[in-house]
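>>> Predicted structure and sequence below. I'll ask about it afterward.
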Amino acid sequence: MTALIIGLDGGGTSTRCVVVSETGEVAGRGRAGGANVVSVADPAANLLAALRAAMDGLDPALVAGGVFGLAGSGAERARRLAGEAWRSAGLPGHPSVVADVLVAFASATAEPDGTVLIAGTGAVAARIARWEIAAVADGHGWLVGDEGSGVWIGRRAVTAALKSLDGRAGPTVLLDRLAALGTSVGDIVSTVYAQVADSGPAWLATFAPLVDAAAREGDEAASAILDEAACRLAATARALGPGEGPLVLAGSLLTQPTELARRVRAEFGDAARPIPARDGAAGAAALALRAAFPSADLHRRVIGECA
């Protein structure tokens, strides 16, 4: 068998891994829970689970390289977790660790320059130049940033329900949609804090689909949350200034047919013509293949094979 290349994308909700041959064919896939080092309780276990699943039945000795796309990859902790997972999976050498924005961009296009905007569990935008990150806006984590993200939307949904309950705002269907949290202010607050402590703040992003559905039904509070989220996401991307290349929209909230995605596209207008990201793990694999075999031109094949 030819050499194997590994690409891994560790997001806030899920970790996806793909193994490709040196000629670009998919040899294995794996999936596990989230691996965002800021918002996930045990990212190391999920990195290892995705790696092992993707390498099932394959010879580790054939692995010639790999790229991990991780949120917060500039931190030493992200590099350490990636290295530990790689060694625990019995793989030779060590992986390169890059920011999730770069693998998201690479999953959509073989162009070396452009802009990428991500909105999933977290939110961040980046300018890409010659396959390097030239500038970044936001991506500061759920507590002080990630404006317009799933966690941000989830927090706003809980706040809207609490305001409706205690009389600071009018009625909203979000109160009924979040009934599992409790029916009183005290119950909701205690449940939210306990769940975040147990599961990490990424848990709040599970409410984003509820807000999306409520906005489609005309709920004013939900619609206002998505309007503000779309405005903040567009502002994050625009903060990077004009540049060459495509605009890539990434993350589950912008690549799925969500109400938020529609509003974000409207913010940019028809002239922007943004393109959706595909599988971030494929983008990581394409980058890893480019690094291991510089003379090969297989980027488009890899992201097409993994679509």
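Perfect, I can see it now.
>>> Only C-alpha atoms from now on, for both contacts and neighbour counts.
Fine.
>>> ok, then the element right after the longest helix along the chain?
If you go by DSSP state H, the chain has its longest helix at helix 220-238. Downstream of helix 220-238, the first helix or strand assigned by DSSP states H and E is strand 247-250.
>>> Against which helices or strands is that next one packed?
For strand 247-250, the packing partners by 3 or more C-alpha pairs under 8 Å, 6 or more residues apart in numbering; DSSP states H and E come out as helix 100-106, strand 114-119, strand 275-276.
>>> ranges for the helices of the protein?
Using DSSP H, helices in the chain cover 43-54, 76-88, 100-106, 150-166, 174-177, 185-199, 208-216, 220-238, 252-255, 259-268, 280-292, 299-305.
>>> can you put the ones you listed in a markdown table and add distance to Cys17?
As requested, the helices of the chain are exported to a markdown table (distance: least, C-alpha to C-alpha, whole Å):
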| stretch | distance to Cys17 |
| --- | --- |
| helix 43-54 | 6 |
| helix 76-88 | 12 |
| helix 100-106 | 12 |
| helix 150-166 | 22 |
| helix 174-177 | 34 |
| helix 185-199 | 23 |
| helix 208-216 | 25 |
| helix 220-238 | 27 |
| helix 252-255 | 17 |
| helix 259-268 | 25 |
| helix 280-292 | 5 |
| helix 299-305 | 13 |
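>>> I'd like the ones you listed written out as CSV, with mean neighbour count added.
Formatted as CSV, those follow (neighbours: other C-alpha atoms under 10 Å):
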stretch, mean neighbour count
helix 43-54, 23
helix 76-88, 18
helix 100-106, 29
helix 150-166, 22
helix 174-177, 18
helix 185-199, 14
helix 208-216, 20
helix 220-238, 20
helix 252-255, 22
helix 259-268, 19
helix 280-292, 28
helix 299-305, 19
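>>> Against which helices or strands is the longest helix of the chain packed?
Packing partners of helix 220-238 (3+ C-alpha pairs under 8 Å, 6+ apart): strand 114-119, strand 123-129, strand 132-138, helix 150-166, helix 208-216, helix 259-268.
>>> tell me which residues in the third one are buried?
Neighbour counts using 16 or more other C-alpha atoms under 10 Å place 133, 136-138 of strand 132-138 among the buried residues.
>>> of all the residues you listed, which two lie farthest apart?
Maximum pairwise distance in those, criterion C-alpha to C-alpha, is 13.6 Å, between Ile133 and Asp138.
>>> let's bring in a second one:
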Amino acid sequence: MRNRVIIGVDGGGTKTRVMVKERPDGETLFDQNFGMSNYNNIGVEGLRAVFRVIYEALITCFGERLKDAILVLGSAGVDRPNDVEIYLSALKESGFTCQLEVVNDAEIALIGGNGGRKGALVIAGTGSIVVGIDSKGKIVRSGGWGGLISDEGSGFQIGRHAIAAVMQEYDKVIAPTSFTEKLLTHFQLASPEGFMDLLYLENTIPVNKVASCTPIILEAWAKGDEAACMIVEAELGKLVGLVVGISRQLGSEKFRLSVAGSLLTKSTDYFGMLKEKLSLVLPQVEISAPLHDPVFGAIMMGAEYK
């Protein structure tokens, strides 16, 4: 008799990666990307639609085996018990009858990045969060409370402050920046006043849109633009503060800190500066690239439930 299959799902704001194995060290039986599955971006109906496509793809590959599978979903939209229920209901309504476990995507990234339930993880992409596992095996967190009050060191915060700098230049409060025209071109705006329509005419804050300009600001930072340097280095300092918060919650200044998110995995300068700043306040922390992808962390979690 074959082993139960483990379905690992990494649900994000741009794509959803699904991997299937019988055990973490076994053969990969399925590995595909699907549409976004962050409830905050697409709502319940959108969630059901994506999960239905995933279900159809898996039932085609695994047939009756799917009924006895273990599915672990990690999604950025999972922060409270009510969020878990929303995702569980959407999975069930899409056809899944197997064992289901739903957690925040930071948890699967932490387990995958450190190769097990240990250490901590800092994520900095569109948003940000730092998570860790304490001596009792409990997940602890610092940050990640959304762009209005948190998400320190994230693409959204860098983009938000960059737009603010453009407006300050427009008002003659600060000297001209090297990125103003590039931001206007990026957002297809005729003048800085166009940011009012971009930011305030939607029902929700356009987080992804604002964060999308981050590469422009990082480039200006690398070239020494004064406004960009102030923005990026201030946000890096705040990100370090989140790691300090996790250190206090863990009761330790010595742990492995894995990284995730485009700002830390795609920008060597941003990662390098974070490492430099962190070494000044927590020199014993080992900051490293992740050992495995988040979806593999979901597989590892699924193996715990077998």
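Yes, it's here. Not measured: the values here are computed from a predicted model.
>>> Now the helices and strands packed on helix 220-238 of structure 1 in TSV, please, with extra columns for distance to Leu233 of structure 1.
Shown next, in TSV, are those (distance: least, C-alpha to C-alpha, whole Å):
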stretch	distance to Leu233 of structure 1
strand 114-119	8
strand 123-129	8
strand 132-138	9
helix 150-166	11
helix 208-216	15
helix 259-268	7
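>>> for the ones you listed, which one sits closest to Val63 of structure 1?
Set against Val63 of structure 1 and scored by C-alpha to C-alpha, those come closest in strand 132-138, at 24.0 Å.
>>> average distance between the closest one and structure 2?
Superposing on structure 2 and averaging over aligned pairs (mean C-alpha distance after the TM-score superposition for structure 1), strand 132-138 of structure 1 comes out at 2.4 Å.
>>> Next, the angle strand 114-119 makes with that strand.
40 degrees (axes from the mean of the first three to the mean of the last three C-alpha atoms, to 10 degrees).
>>> Name the residues that touch strand 132-138 of structure 1?
Strand 132-138 of structure 1 has contacts (C-alpha atoms under 8 Å, 6 or more residues apart in numbering) with 102, 123-128, 145-147, 236-237, 239-240.
>>> Most distant residue from the centre of structure 1?
Residue farthest from the centre of structure 1, counting by C-alpha atoms, centre = their mean, is Gly167 at 35.5 Å.
>>> Looking for the alignment partner of it in structure 2.
In structure 2, Gly167 of structure 1 lines up with Lys172, judged by TM-score structural alignment.
>>> any idea how far Ala71 of structure 1 is from Val98 of structure 1?
Val98 of structure 1 sits 8 Å away from Ala71 of structure 1, taking C-alpha to C-alpha, to the nearest Å as the criterion.
>>> err, Arg216 of structure 1, not the other one
Distance, Arg216 of structure 1 to Ala71 of structure 1, by C-alpha to C-alpha: 30 Å.
>>> can you pull the contacts of Ser178 of structure 2?
Contacts for Ser178 of structure 2 were tallied using C-alpha under 8 Å, 6+ apart; they are 220, 225.
>>> any idea how far it lies from Ala220 of structure 2?
When Ser178 of structure 2 is compared with Ala220 of structure 2 (using C-alpha to C-alpha), they lie 7 Å apart.
>>> same check, this time on Tyr170 of structure 2
Distance from Tyr170 of structure 2 to Ala220 of structure 2, counting by C-alpha to C-alpha: 18 Å.
>>> Leu201 of structure 2 too?
Using C-alpha to C-alpha, Leu201 of structure 2 is found at 28 Å from Ala220 of structure 2.
>>> Asn208 of structure 2 now?
Noted for Asn208 of structure 2: a distance of 20 Å to Ala220 of structure 2, by C-alpha to C-alpha.
>>> what range in structure 2 matches the longest helix of structure 1?
Aligned using TM-score structural alignment, helix 220-238 of structure 1 spans residues 226-244 in structure 2.
>>> and Leu249 of structure 1, which of the helices and strands packed on helix 220-238 of structure 1 is closest to it?
The nearest among these, by C-alpha to C-alpha, is strand 114-119 at 5.1 Å.
>>> Tell me the residues of structure 2 aligned with that closest one.
Per TM-score structural alignment, the counterpart of strand 114-119 of structure 1 in structure 2 is residues 119-124.
>>> Name the nearest residue to Arg117 of structure 2, sequence neighbours excluded.
Closest residue to Arg117 of structure 2 apart from its sequence neighbours, by C-alpha to C-alpha, 6 or more residues apart in numbering: Ile111 at 5.4 Å.
>>> ok, now which ones touch that neighbour?
Contacts for Ile111 of structure 2 (C-alpha under 8 Å, 6+ apart) come out as 117-118, 294, 297-298, 300-301.
>>> coming back round to it: mind checking which of the helices of structure 1 is nearest Leu62 of structure 1?
For those, the distance to Leu62 of structure 1 is smallest for helix 280-292, at 12.7 Å, taking C-alpha to C-alpha.
>>> That closest one - contacts with which helices or strands?
The contact analysis (3+ C-alpha pairs under 8 Å, 6+ apart) places helix 280-292 of structure 1 against strand 4-10, strand 14-21, strand 63-70, helix 100-106, helix 299-305.
>>> Report the mean deviation for the second one after fitting onto structure 2.
Spelled out, that is strand 14-21 of structure 1. For strand 14-21 of structure 1, the mean deviation from structure 2 after alignment is 2.2 Å (mean C-alpha distance after the TM-score superposition for structure 1).
>>> Tell me which residues are up against that strand.
2-10, 26-35, 46-47, 50-51, 54-55, 280-282, 285, 302.
>>> what lines up against Leu260 of structure 1 once you look at structure 2?
Matched by TM-score structural alignment, Leu260 of structure 1 corresponds to Tyr270 in structure 2.
>>> Quick check, that match in contact with Leu263.
Yes: Tyr270 of structure 2 is within contact range of Leu263, at 6.6 Å (criterion: C-alpha atoms under 8 Å).
>>> what do those two both touch?
Shared contacts of Tyr270 of structure 2 and Leu263, defined by C-alpha under 8 Å, 6+ apart, are not found at any residue.
>>> ok, back up a step: ok, so what distance separates the match of Leu260 of structure 1 from Tyr305 of structure 2?
In terms of C-alpha to C-alpha, Tyr270 of structure 2 sits 37 Å off from Tyr305 of structure 2.
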